[in-house]
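Peer 1: the amino acid sequence is not available; the structure is as follows:
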């Protein structure tokens, strides 16, 4: 079986780890591909930084800092301190020394002319990830936040420096109109037996993937069922500040509202199925009314067992949709 996951960041990383664990326990021949959001990427000190990809890379490799939720475990920050002194990096964005090694390697390969897809392959080859990571696009499509007052700012500045507190009116990926899905992402979607939308930020992690020209078309004609997992439980985000992103585009912070935001594939949207938490079981009927088959299951991914169980529940819903 071929499983393709769409998303990025910590929520996606935890879900993919759970899917990998489920696959290992189930046995048999299975392949996991992940189409990763690249719109969080940006340039710092002349280095290309890719937060959503690196969260997946480090988590699947088992070298992530689980307490902070980002970066490498056992980090030091001597180089970051020097960059701050020299004024080549903002003091509100700190990168660890091991993490900087990744960014230096990535940037060196990009400057040699390698595509983002090839850089993903080289970085992923270092560890046995149990999954193949693909950028949504090889083009640069950095997200900028449209503010209620003032000029747009890069998403990382809004997210990290201002903690999503500056009133926003929307999000734009610069250059996305000239982008195209990378071949690996298209192949992963076309060959999938199941397509899973991770419990990632629906606006700035999943949204930019879907906004790449040609990506929605590929998903629309895919033969695999598309099942999403809510990152909203009991009206609150599981992690991060997705509620601020949803508010900026006029979407309520609820599992039902996010399902409606994605839309039913039968009506030109994204989803065939949607998992909500048991605490949101009352939303199941409303989600079904908009053409999406919904189920309520435990969504909290606390450890390997609960994460693997969630992946199994997602695959069970997908099997029922075939």
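Peer 2: Sure, I can see it. Computed from a predicted model, the values in this text were never measured in an experiment.
Peer 1: when you work out contacts or count neighbours from here on, use the C-alpha atoms and nothing else.
Peer 2: Noted.
Peer 1: which residue ranges of the stretch 51-200 of the chain form helices?
Peer 2: Secondary structure of the stretch 51-200 of the chain (DSSP state H, counting those that start in this stretch): helices located at 51-61, 78-86, 97-111, 116-124, 155-156, 183-190.
Peer 1: and among those helices, the most buried is which?
Peer 2: Ranked by mean neighbour count, the helices of the stretch 51-200 of the chain are led by helix 51-61 with a mean of 24 (mean count of other CA atoms under 10 Å).
Peer 1: can you check what angle separates that one from helix 97-111?
Peer 2: 120 degrees (axes from the mean of the first three to the mean of the last three CA atoms, to 10 degrees).
Peer 1: now the angle from helix 51-61 to helix 116-124?
Peer 2: 30 degrees.
Peer 1: ok, and what's touching helix 51-61?
Peer 2: Residues from elsewhere that reach helix 51-61 (CA atoms under 8 Å, 6 or more residues apart in numbering): 8-10, 12-14, 16-17, 36-38, 40-41, 64, 70-72, 124, 127-130, 133, 205.
Peer 1: what do you get for stretch 5-14?
Peer 2: Outside stretch 5-14, the residues that touch it by CA under 8 Å, 6+ apart are 16, 32-37, 51-56, 59-60, 69-70, 195-201, 205-206, 209, 231, 239, 301, 307.
Peer 1: any of those buried? List them.
Peer 2: 16, 32-37, 51-56, 59-60, 70, 195-201, 205-206, 209, 231, 301, 307 (16 or more other CA atoms under 10 Å).
Peer 1: how about residue 106, what does it touch?
Peer 2: Residue 106 makes contacts with 48, 119, 123, as judged by CA under 8 Å, 6+ apart.
Peer 1: which SS class is the first one?
Peer 2: Under DSSP: H, G, I helix; E, B strand; the rest coil, the three-state class of residue 48 is strand.
Peer 1: for it, give me its contacts.
Peer 2: 41-42, 103-104, 106-107.
Peer 1: need those residues in CSV with distance to residue 138, can you?
Peer 2: Below are the contacts of residue 48 laid out as CSV (distance: CA to CA, whole Å):
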residue, distance to residue 138
41, 12
42, 14
103, 16
104, 18
106, 13
107, 14
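Peer 1: adding another structure so you can compare the two:
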């Protein structure tokens, strides 16, 4: 698979499935080591005594080619003996851990208990899986996304997985974010003099990107850097490509549209990539959000789609790809 001649480093901010699609495209068209993906860890939690990092694992599986293209999450060719045995012991199975997936969680938990940071563990895992791009957590400190709903405050996984996003959202909080420190690898990538582009992947702005931006120093690093910041809309023609983004926006009193996402990122980004289906909204977004927009095919069904969008995004850095 050929790489582009892109003279510089790239940083991508990503959540799970939606962001991982573009991260995969960037990984495939850039040379090994050119891309650093800073990943949301607000979804992290403990389950069956194990430290689970869902978005990090999605990036690990996607970039290593181990992801399950049918379910859209977890590892391909997974087996479920562990979960069946836990069910026989009366344990709830609302959060599924496959047998192969379990190995990652056991090793992560063991290393963290031995004193390693989440950054060190994640780097070990990505190297073991043969991933050339760098994957770093947003912070080595715990940050917990909590969703305020009409049923009360819910931890993210209980809202997202256990309750299938059914409760009406009234607010979102990132517990621990004020005290969290930017992970050393993330800080170094953003301060790298060779950094040529920062990409905000098409992840849920409120649940996946905002936790990353809530870590002290992250927003300042984006604003202070010389590299342009390009965001890709997760909304196409008023609908979310994946997940509850549009539903949440409506419940929070916002119009589910690419224009609204552009306004959410206004003051932080230089360019906003919308799908061709929203190309007619360019002028409205430029005027209403103060953000310059570019229309491109953003629906990523295949690897070629991911790579094509990656090339378009890289071209927005103003260098020849």
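Peer 2: Arrived safely. As the structure is a computational prediction, the values presented were derived from the model and not from experiment.
Peer 1: can you list which of the contacts of residue 106 of the first structure carry over to the second structure?
Peer 2: Mapped onto the second structure and checked by both residues aligned by TM-score structural alignment, their matches' CA atoms under 8 Å, the contacts of residue 106 of the first structure keep the contacts 48, 119.
Peer 1: residue 234 of the first structure - how many residues pack around it?
Peer 2: 15 (other CA atoms under 10 Å).
Peer 1: show me what contacts it?
Peer 2: For residue 234 of the first structure, the contact set (CA under 8 Å, 6+ apart) comprises 254-255, 277, 279-280.
Peer 1: the second structure: which residue goes with that one?
Peer 2: Aligning on TM-score structural alignment places residue 234 of the first structure opposite residue 237 in the second structure.
Peer 1: quick one: its match and residue 81 of the second structure, what's the gap?
Peer 2: The gap separating residue 237 of the second structure from residue 81 of the second structure is 41 Å, by CA to CA, to the nearest Å.
Peer 1: repeat that for residue 120 of the second structure.
Peer 2: From residue 120 of the second structure to residue 81 of the second structure the distance is 30 Å (CA to CA).
Peer 1: once you drop chain neighbours, what's closest to residue 173 of the second structure?
Peer 2: What sits nearest to residue 173 of the second structure in space, not counting adjacent residues and going by CA to CA, 6 or more residues apart in numbering, is residue 146, at 5.2 Å.
Peer 1: what does that neighbour align to in the first structure?
Peer 2: Under TM-score structural alignment, residue 146 of the second structure pairs with residue 144 in the first structure.
Peer 1: pull the number of nearby residues for that match.
Peer 2: Neighbourhood size, residue 144 of the first structure [other CA under 10 Å]: 21.
Peer 1: re earlier: and the residue nearest to residue 173 of the second structure, what does it touch?
Peer 2: If you count contacts by CA under 8 Å, 6+ apart, residue 146 of the second structure has them with 153-156, 172-175.
Peer 1: for residue 260 of the first structure, same thing?
Peer 2: Neighbour list for residue 260 of the first structure: 287, 290 [criterion: CA under 8 Å, 6+ apart].
Peer 1: that one sits in which helix or strand?
Peer 2: For residue 260 of the first structure, the host element (DSSP states H and E) is helix 255-262.
Peer 1: quick check: that helix compared with the second structure, mean distance?
Peer 2: Once fitted to the second structure, helix 255-262 of the first structure is off its aligned match by 0.7 Å on average (mean CA distance after the TM-score superposition for the first structure).
Peer 1: distance from that helix to the middle of the chain?
Peer 2: Put simply, helix 255-262 of the first structure sits 17 Å off its chain's centre (CA atoms, centre = their mean, to the nearest Å).
Peer 1: in CSV: the helices of the stretch 51-200 of the first structure, plus distance to residue 248 of the first structure.
Peer 2: Listed next are those as CSV, based on distance: least, CA to CA, whole Å:
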stretch, distance to residue 248 of the first structure
helix 51-61, 21
helix 78-86, 32
helix 97-111, 31
helix 116-124, 30
helix 155-156, 13
helix 183-190, 29
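Peer 1: for residue 221 of the first structure, find the nearest of these.
Peer 2: With CA to CA as the measure, helix 183-190 is the member of the helices of the stretch 51-200 of the first structure nearest residue 221 of the first structure (8.3 Å).
Peer 1: quick check: that closest one compared with the second structure, mean distance?
Peer 2: Comparison of helix 183-190 of the first structure with the second structure after fitting gives an average deviation of 1.2 Å (mean CA distance after the TM-score superposition for the first structure).
Peer 1: and the contacts of that helix?
Peer 2: 4, 33-35, 117, 134-137, 195, 215, 218-219, 222-223.
Peer 1: counterpart of residue 205 of the first structure in the second structure?
Peer 2: Under TM-score structural alignment, residue 205 of the first structure pairs with residue 208 in the second structure.
Peer 1: neighbours around the residue lying closest to its match once chain neighbours are set aside, how many?
Peer 2: Nearest residue to residue 208 of the second structure, sequence neighbours excluded (CA to CA, 6+ apart): residue 15, at 4.7 Å. Applying other CA under 10 Å, we find 33 residues neighbouring residue 15 of the second structure.
Peer 1: which residue in the first structure lines up with residue 15 of the second structure?
Peer 2: Residue 15 of the second structure maps onto residue 8 in the first structure, by TM-score structural alignment.
Peer 1: measure that match to residue 207 of the first structure for me?
Peer 2: For residue 8 of the first structure, the distance to residue 207 of the first structure - CA to CA - is 11 Å.
Peer 1: cool, and residue 281 of the first structure?
Peer 2: Using CA to CA, residue 281 of the first structure is found at 25 Å from residue 207 of the first structure.
Peer 1: same question, residue 14 of the first structure
Peer 2: Residue 14 of the first structure is 19 Å from residue 207 of the first structure, by CA to CA.
Peer 1: higher neighbour count, those two?
Peer 2: Each of residue 14 of the first structure and residue 207 has its neighbours counted (other CA under 10 Å); residue 14 has more, 24 against 17.
Peer 1: can you tell me the SS state at that one?
Peer 2: Secondary structure assignment for residue 14 of the first structure (three-state DSSP): helix.
Peer 1: ok, now which ones touch residue 286 of the second structure?
Peer 2: Counting by CA under 8 Å, 6+ apart, residue 286 of the second structure has contacts 292-293.
Peer 1: in terms of helices and strands, where is it?
Peer 2: For residue 286 of the second structure, the host element (DSSP H and E) is helix 282-289.
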